[in-house]
Every structure is written in C-alpha cells, then in structure tokens.
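Peer 1: Dropping the sequence and predicted coords here.
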Amino acid sequence: MTQSAPLLLAADYRKFMRQKRRLLDAATRQHCASLASRFLPKLFSVLPNNANIAFYLDSFGEMPTEPLAKFCQRYGYQGFLPITRHGEPLRFAPIYQPLAKTPLRRHHLGMAEPTTHKIDARRMHAIICPAVAIDKTGLRLGMGGGYYDRTFAHAPNCLKIAWCYDFQLVDSLPRQAWDKSMDIIITERRFIRIN
C-alpha cells in the first residue's frame, strides 16, 4: 500500500522526503538496496543483451546504487553514469569495472561524475534515476533541476526506472506539463510495472 499523504506542493514533498531519507543510517540504506536488488532480474524481459544502463551515484541519502553496478557487471550490461550541464539533457559516460576504477570528479551540484567521454542519452536502453517521491502512476518528483525530465524528453524510447525507498511511494503528486512518468518503480519491497 502506498503512503497516504495530502496533495502538497513540490517544495513541501522535497523537504519532507529529504528529511526522511537523512534519518536513515548507512546500514539501513544498504539493507534496503540489497532487498531492492532482488527485483533486478525482472528487468531481463525488457532489456536486450548487452544493454546500456545508466544509473547515478548516490550522494544525498538516496538508496545506494552499488547493487546496480554489480548487476551490470554480473550480467554483461554496460553501466553508465550521468554528466550534467546546466539547462541541457544529461549525457552519460561508461563506467569501468569495478566501479572504483572509473575516474570521477565532483561537479557543481556536489555529486561525483565521470571524466571519461560523453555519450548521448538516446544510446541508453534504460535510465535508472533517483526520486524524492513517486506516485502510483509513475510520476516522479526529483530534486528540482529538471535534468531527468529534459533527458527523457530528449530520449523518449529508453526505459525509465525509478530506484527509491518504499516510503517515497505516495498516492498522488502534483503534475507539471514537463513531467515524465516512469515505466518501472523498484523499491526494497516491490517491483511495479506502470502500464
């Protein structure tokens, strides 16, 4: 069952959910990511062999993404990490295996991003993104920069997957004209295919 919450402004959801994420200790975060990783094999039916899968490096209390890197390595998928440029769709750079060998730097938003060559988002088969909150229709609320919405508008054919804690799933979110809905939601408790 999704969390029942009143329809709030996006800023209110961001504040509330970010506070809840910050209350989780490292062991709880890792445990949730481990539980969520049990659902990753369900992606086999929707991904081609050797798929390009983009994901992010958790930095602000999001569910840890190390299991995503391990999933890519174990099953022969090429993992990619986002590179941000203000006002532009994300581009992506391939990761090295193990992930620790990928050259990284901190960018202006405080997250680590690769320093290797950039690839257009349209070459991704799937993009796994964080969410501050997400509703049962797949509408995702991010941090407010619009990076993923611009990217999904630029690359409409990639599989859009939200990777988040179960408490971030709410009944309804306010929709903006530019919002893009997810195709799949993965939490530590469930795998939800939208449509």
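Peer 2: Cool, got the structure.
Peer 1: make it CA atoms for all contacts and neighbour counts henceforth
Peer 2: Noted.
Peer 1: what separates the residue most central in space within the chain from Leu8, distance-wise?
Peer 2: Among the residues of the chain, the one closest to the centroid is Cys129, at 1.5 Å (CA atoms, centre = their mean). For Cys129, the distance to Leu8 equals 22 Å [CA to CA, to the nearest Å].
Peer 1: got it, and Cys158?
Peer 2: Separation of Cys158 from Leu8 (CA to CA): 30 Å.
Peer 1: Comparing the two, which residue is more hemmed in?
Peer 2: Applying other CA atoms under 10 Å to Cys158 and Leu8 shows that Cys158 carries more neighbours, namely 19 against 12.
Peer 1: List the contacts of the more buried one.
Peer 2: 122, 124-127, 152 (CA atoms under 8 Å, 6 or more residues apart in numbering).
Peer 1: which residues of this protein fall in helices?
Peer 2: 10-22, 26-37, 66-75, 147-154 (DSSP state H).
Peer 1: closest to Arg105 out of the ones you listed?
Peer 2: helix 66-75 (17.7 Å; CA to CA).
Peer 1: tell me how far the closest one is from the chain's mean position?
Peer 2: When distances are taken as CA atoms, centre = their mean, to the nearest Å, helix 66-75 is centred 14 Å away from the chain's centroid.
Peer 1: which helices and strands does that helix pack with?
Peer 2: Contacts defined by 3 or more CA pairs under 8 Å, 6 or more residues apart in numbering; DSSP states H and E place helix 66-75 against helix 26-37, strand 78-83.
Peer 1: Now do that helix against strand 78-83, angle only.
Peer 2: For helix 66-75 against strand 78-83, the angle by axes from the mean of the first three to the mean of the last three CA atoms, to 10 degrees is 150 degrees.
Peer 1: Hey, what's the angle from helix 66-75 to helix 26-37? Just curious.
Peer 2: 40 degrees.
Peer 1: Pull the number of nearby residues for the nearest residue to Ile186 once chain neighbours are set aside.
Peer 2: Leaving aside its chain neighbours, Ile186 sits nearest to Trp163 (5.1 Å; criterion: CA to CA, 6 or more residues apart in numbering). Neighbourhood size, Trp163 [other CA under 10 Å]: 26.
Peer 1: dropping in the other structure now:
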Amino acid sequence: MTSPTKSQWRTAILASRREVDAATRSAEDDALATAAAELGAELGPGATVCAYVPVGREPGSVALLDALAGAVERVLLPVARDPGPLWWAPYLGADSLVPAPFGLKEPEPPFLPSSAVADAALLLIPALAVDRRGVRLGRGAGFYDRTLALARGARLVAVVRDSEFVEALPEDPHDVRMHAVLTPRGGLHPVE
C-alpha cells in the first residue's frame, strides 16, 4: 500500500479541522495557552519567543500570545513576504494586529529582519501535523523551512491538535525537523 503524499495529508487534516466544534476549539486553545505560559516561565523573563497568530482552524489563540508575553521579555510574530524567509515583528497585543497577505494577521511595521529569529530561545511553529521523528507538515509554501536554519540553538516546537501528532509523514530533504510537539491534551511531547 502506498503512503499518503503531503498533498493528501494536507487535504485530510484541513477537512478534519473543519469538523472540530467551537467548544472543543476553545478548550484546546485554553490548554495551549496554559502550556505556553509554562514554557515561557521555564525560559525566564529575559527570553525571546517566536510564535504565530493562528489562521482559520489552526490550534492556538491570541490568549496563547498574551500568556507568553506575560512570561518572557519579547514575543516575535512572523511577517510573511514572498519568497524569502519570514521577517518578524514584536507582539504588542491583539489590538496591534492588522490584516496581512495570505489571509494572515500581523503586527504593524516596523518589521525586523529574518535574522531576528536568531535571538529566540523557543519557536512555537504552526503545523498541520508532526510525526514521531519531528517531521513537520506545513501548508507547503516553505516559509518556515527557509527560516528555521536562521534559528540557531532555539528549541523548535510545533503546535498541533492531539490527533495531528502522527506516526509517520513523508519527508523531503529541505524539511527541518522539530525538537518537540505541543498538543492541547498531551502537552509537550519530545520527538525521537
């Protein structure tokens, strides 16, 4: 039997996410915010963390960003501009987020260069799925794969729903493996 392709995985996961009801999403988002606050507290108040603003049915919330901001010195959010690595901007609260390309919400300028990710001790990274080896399935644009090589020494943690932490995903040579996975019910999972 042939293993599913990345495209097939993406289609199945996005369909599954559309089926998650609002109460479940809210409970998951609360659990992720609590876990993010704990991760931030472990790093200490002087740390920089890179996170993201969820889009559509992605796990996470602005409450997660607020929890991080209360625990660390600086939370940076991605700024997606084609075709290069992500730029970054400080998170200054939900009211500072504006509509951006690709249906995202981002902080307003000024933006920091891609190299700002090197200051981070932790990156919380959106994903559609992650496998037990740390292989991350993103949406396919490659923004994170082009950016993560700049995150020298940072802990790379993908954020997914519990059902999206899977046994095996297809892997390409350019894929950057995660160090851990954060899920709502299971918390922080190290990967092999």
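Peer 2: On my side now, so go ahead. Not measured: the values here are computed from a predicted model.
Peer 1: Which residues are in contact with the equivalent of Glu108 of structure 2 over in structure 1?
Peer 2: Using TM-score structural alignment as the criterion, Glu108 of structure 2 maps onto Thr115 of structure 1. By CA under 8 Å, 6+ apart, the contact set of Thr115 of structure 1 is 93, 103-105.
Peer 1: and Ser181 of structure 1, what pairs with it in structure 2?
Peer 2: Using TM-score structural alignment, Ser181 of structure 1 lines up with Arg177 in structure 2.
Peer 1: residues contacting that match?
Peer 2: Applying CA under 8 Å, 6+ apart, we find Arg177 of structure 2 in contact with 133-136.
Peer 1: Go through the residues you listed and flag which are in strands.
Peer 2: Using DSSP state E, the members of those that fall in strands are Arg136.
Peer 1: can I get the contacts of Arg177 of structure 2 in CSV with neighbour count and distance to Gly103 of structure 2?
Peer 2: Converted to CSV, the contacts of Arg177 of structure 2 look like this (neighbours: other CA atoms under 10 Å; distance: CA to CA, whole Å):
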residue, neighbour count, distance to Gly103 of structure 2
Arg133, 17, 30
Gly134, 26, 27
Val135, 23, 25
Arg136, 29, 21
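Peer 1: which one of the contacts of Arg177 of structure 2 is nearest Arg74 of structure 2?
Peer 2: The closest of those, once distances to Arg74 of structure 2 are taken by CA to CA, is Arg136, at 25.1 Å.
Peer 1: Alignment lookup: the closest one to structure 1.
Peer 2: Using TM-score structural alignment, Arg136 of structure 2 pairs with Arg140 in structure 1.
Peer 1: so its match makes contact with Ala131?
Peer 2: Yes: assessed by CA atoms under 8 Å, Arg140 of structure 1 is found in contact with Ala131 at 6.1 Å.
Peer 1: Please identify every residue contacting each of the two.
Peer 2: The contact sets of Arg140 of structure 1 and Ala131 overlap at Ala162 (CA under 8 Å, 6+ apart).
Peer 1: Give me the buried positions along stretch 6-22 of structure 1.
Peer 2: 10, 13-14, 18, 21 (16 or more other CA atoms under 10 Å).
Peer 1: How about residues contacting it?
Peer 2: Residues contacting stretch 6-22 of structure 1 (CA under 8 Å, 6+ apart): 60-62, 132-133, 141-143, 168, 172-174.
Peer 1: Please report how far the counterpart of Pro78 of structure 2 in structure 1 lies from Ala133 of structure 1.
Peer 2: Using TM-score structural alignment, the partner of Pro78 of structure 2 in structure 1 is Pro82. Distance of Pro82 of structure 1 to Ala133 of structure 1, given as CA to CA: 20 Å.
Peer 1: how about Leu68 of structure 2, what's its partner in structure 1?
Peer 2: Using TM-score structural alignment, the equivalent of Leu68 of structure 2 in structure 1 is Cys72.
Peer 1: what about the residue nearest to Ala112 of structure 1 when sequence neighbours are not counted, how many neighbours?
Peer 2: Closest residue to Ala112 of structure 1 apart from its sequence neighbours, by CA to CA, 6+ apart: Arg106 at 4.4 Å. The local packing of Arg106 of structure 1 (other CA under 10 Å) involves 11 other residues.
Peer 1: One more: Gly186 of structure 2?
Peer 2: Gly186 of structure 2 has 13 neighbours, counted by other CA under 10 Å.
Peer 1: again, but for Gln176 of structure 1
Peer 2: The tally of other residues near Gln176 of structure 1 (other CA under 10 Å) stands at 9.
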